[in-house]
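Enquirer: please work out how this folds:
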Amino acid sequence: MKRNIFTLMVLLWMGIIFWFSAQPADQSERMSLSVGHVAGLLFVDGYEDWPKERQEAFEEEIDHGVRKAAHFTEYAILGLLLTAMYRAYGHEGERLFLLAAGTGSLYAATDEFHQLFVQGRSCQITDWMIDTCGVAAGGAVMYLICRFAKQRRRRGQQSVKNT
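Expert: Purely as a prediction, here's the structure:
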């Protein structure tokens, strides 16, 4: 059952990534600028009182960073999910991490290729590298969580045996 759930979650998340990548450049830019606007509201004192032109300049100034952070984050989530899925299939240790990172990196490469066919978008090797780093980071976090949980279970079993 876990296998099916994690596999479905991976496929759904890949679909979400595909949907984001299928957005034409103008739509994608509007989306990331709106994230920049929310960031301004949340993190910049007095942002809501700024003139509209100053807000737009701020949003455009941070747009590149917002886009790169989005790439990293969406693929970090994929890395978490892939690691959980492969673990549910019985993989452990380095093999678990390598399978998740490899699968995620391959998906990132196909995603960048896909963008060649989307209006105003392009295939960027730097985006693939950021995506791959995100997958590796997410996979590493999930790997460490699984390892920590396994150690806790062992300690719990040992304390039960000692009583």
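
Enquirer: only C-alpha atoms from now on, for both contacts and neighbour counts.
Expert: Will do.

Enquirer: can you tell me the SS state at residue 90?
Expert: Secondary structure, DSSP: H, G, I helix; E, B strand; the rest coil: residue 90 is coil.

Enquirer: just checking, residue 74 touches residue 17?
Expert: Yes - Residue 74 lies in contact with residue 17 (C-alpha atoms under 8 Å); the separation is 7.1 Å.

Enquirer: quick one: the helices in this structure, in order.
Expert: 2-21, 25-43, 52-88, 93-115, 125-162 (DSSP state H).

Enquirer: and the last one, what's buried?
Expert: Yep, that's helix 125-162 we're talking about. 127-143, 146 (16 or more other C-alpha atoms under 10 Å).

Enquirer: by contact count, what packs against that helix?
Expert: helix 52-88, helix 93-115 (3 or more C-alpha pairs under 8 Å, 6 or more residues apart in numbering; DSSP states H and E).

Enquirer: also the fourth one?
Expert: Applying 3+ C-alpha pairs under 8 Å, 6+ apart, we find helix 93-115 packed against helix 2-21, helix 52-88, helix 125-162.

Enquirer: the structure of the following sequence is requested for comparison with the preceding one:
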Amino acid sequence: MSGNKKWWMLAAMFWMLIIFLVTQLPYFTGERTASAINEVSGAGKGLIDELNFMIRKASHFSAFGILAFLFYKVMSNYRFAYFFAWVTAFLYAMSDEWHQSFMPDRMASFKDVLIDGGGAFLALVLTFLVSRWRKAVGS
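Expert: Now for the predicted structure:
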């Protein structure tokens, strides 16, 4: 593995650790997020619930999009790198939800796995499009 790939692998492992810790820590429950939104905004219950939902799902979407991009950078020299990066991110999302099922005040949700997979997919599509655009501009 080249030196550059090692840095990408280290970044992917670090990001996986961050995801693991966020799942592990009790500070990131839906109730605590709603409480933080209430303190900052003072919005009504309905708006807090909507913001809480959007923030939590956007964090799932983006966290696993970043992870898929990092996996792609590690595997970019291989055939089907986009596919394997997505599968690896999706499998990690499944393991993260399973891990979350053991945490107090947390719930596992296959819906969240699908959101994670969607974020990974979108990140890889954007990576592909940017890569093609750069090749076209560079030609």
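
Enquirer: okay if I get the helices and strands packed on helix 93-115 of structure 1 as CSV plus distance to residue 29 of structure 1?
Expert: Formatted as CSV, those follow (distance: least, C-alpha to C-alpha, whole Å):
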stretch, distance to residue 29 of structure 1
helix 2-21, 11
helix 52-88, 8
helix 125-162, 15
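
Enquirer: any idea which of these gets closest to residue 41 of structure 1?
Expert: helix 52-88 (9.7 Å; C-alpha to C-alpha).

Enquirer: what packs against that closest one?
Expert: So helix 52-88 of structure 1, by 3+ C-alpha pairs under 8 Å, 6+ apart, packs with helix 2-21, helix 25-43, helix 93-115, helix 125-162.

Enquirer: I'd like those laid out as TSV, including distance to residue 57 of structure 1.
Expert: Formatted as TSV, the helices and strands packed on helix 52-88 of structure 1 follow (distance: least, C-alpha to C-alpha, whole Å):
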stretch	distance to residue 57 of structure 1
helix 2-21	24
helix 25-43	10
helix 93-115	27
helix 125-162	24
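
Enquirer: mind checking which of those helices is nearest residue 79 of structure 1?
Expert: From these, taking C-alpha to C-alpha, the stretch that ends up closest is helix 125-162, at 4.1 Å.

Enquirer: report the angle between that closest one and helix 93-115.
Expert: For helix 125-162 of structure 1 against helix 93-115, the angle by axes from the mean of the first three to the mean of the last three C-alpha atoms, to 10 degrees is 150 degrees.

Enquirer: work out the gap between helix 125-162 of structure 1 and the centre of the chain.
Expert: Distance of helix 125-162 of structure 1 from its chain centroid, counting by C-alpha atoms, centre = their mean, to the nearest Å, is 16 Å.

Enquirer: now stretch 8-20 of structure 1
Expert: Distance, stretch centre to chain centre, for stretch 8-20 of structure 1: 11 Å (C-alpha atoms, centre = their mean).

Enquirer: contacts for it?
Expert: Outside stretch 8-20 of structure 1, the residues that touch it by C-alpha atoms under 8 Å, 6 or more residues apart in numbering are 28, 74, 78, 81, 82, 85, 111.

Enquirer: residues touching the alignment partner in structure 2 of residue 137 of structure 1, list them.
Expert: Matched across to structure 2, residue 137 of structure 1 falls on residue 122, judged by TM-score structural alignment. The neighbourhood of residue 122 of structure 2, defined by C-alpha under 8 Å, 6+ apart, consists of residue 65.
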